[in-house]
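Student: Just a sequence and a predicted model for now, questions to come.
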Amino acid sequence: MTLQLLDITVRDKQAHPRLAGRMTGHVRALLSEVAGGQEQTHDLNISVWADMPSESSDTDIEMALMLKAADIIARLKANLGPDEA
């Protein structure tokens, strides 16, 4: 089985209501899985957060949220094991 990240985008983002400097949001990740010769796509919505300096730009915030989501996906793939990823 192979798992490949096709696309990753920030769906929404907002400042945390109580924690200063923390941004929260949702990242959409589109994955392709090939198992047993068949391909299937998975559309995931991942809740993420990042602590950011107050002067961070929207681009920096979106990049931090996407990196958090990519880290979650990497851990998912690692937990599948070498025979399954």
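Tutor: Ah, there it is.
Student: switch to C-alpha atoms for all contacts and neighbour counts from now on
Tutor: OK.
Student: Tell me where this structure has helices.
Tutor: For the chain, the helices defined by DSSP state H cover 58-80.
Student: where along it do the strands fall?
Tutor: Under the criterion DSSP state E, strands of the chain are mapped to 2-15, 22-35, 38-51.
Student: and here's the other structure:
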Amino acid sequence: MTLELIDIAVQDSQSHPRLAGRVTGHVRAVLSEMLDGREQTHELSIPVWADIADGTSQSDIDLALMLKAAKIVARLKLSLQSPP
């Protein structure tokens, strides 16, 4: 089984209602899985958060949220790997 991240994008983001400097949102991740010679595509909506400094640009906020989601996907891939 191979699982690859083929697309990632921020769906939405907003300031946390109670924690100053924290942004929450959802990231759409598209994964491609090859299993028994067949390709399957999986679309996930991953809830994420990031602590952001004042004055951070929206593109940097989006990047921070996508990096959080990519780490979550990496942990998912690691947990799905077959033992040697």
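Tutor: The structure has been received and is ready for your questions. Just so it is clear, the model here is predicted, and its values are computed rather than measured.
Student: Could you single out the most deeply buried of the strands of the first structure?
Tutor: Mean neighbour count (mean count of other C-alpha atoms under 10 Å) peaks for strand 22-35 among the strands of the first structure, with a mean of 18.
Student: That strand packs against which elements?
Tutor: Secondary-structure packing of strand 22-35 of the first structure (3 or more C-alpha pairs under 8 Å, 6 or more residues apart in numbering; DSSP states H and E): strand 2-15, strand 38-51, helix 58-80.
Student: Can you check which of these gets nearest to residue 24 of the first structure?
Tutor: For those, proximity to residue 24 of the first structure was assessed by C-alpha to C-alpha; strand 38-51 is nearest, at 4.2 Å.
Student: Of the helices and strands packed on strand 22-35 of the first structure, which is nearest residue 25 of the first structure?
Tutor: strand 2-15 (4.1 Å).
Student: Could you tell me how far that closest one lies from the centre of the chain?
Tutor: Here strand 2-15 of the first structure is found 5 Å from its chain centre; the criterion is C-alpha atoms, centre = their mean, to the nearest Å.
Student: From residue 76 of the second structure, how far off is the spatially most central residue of the second structure?
Tutor: Nearest to the geometric centre of the second structure sits residue 69, at 2.0 Å (C-alpha atoms, centre = their mean). Taking C-alpha to C-alpha, to the nearest Å as the measure, residue 69 of the second structure falls 11 Å from residue 76 of the second structure.
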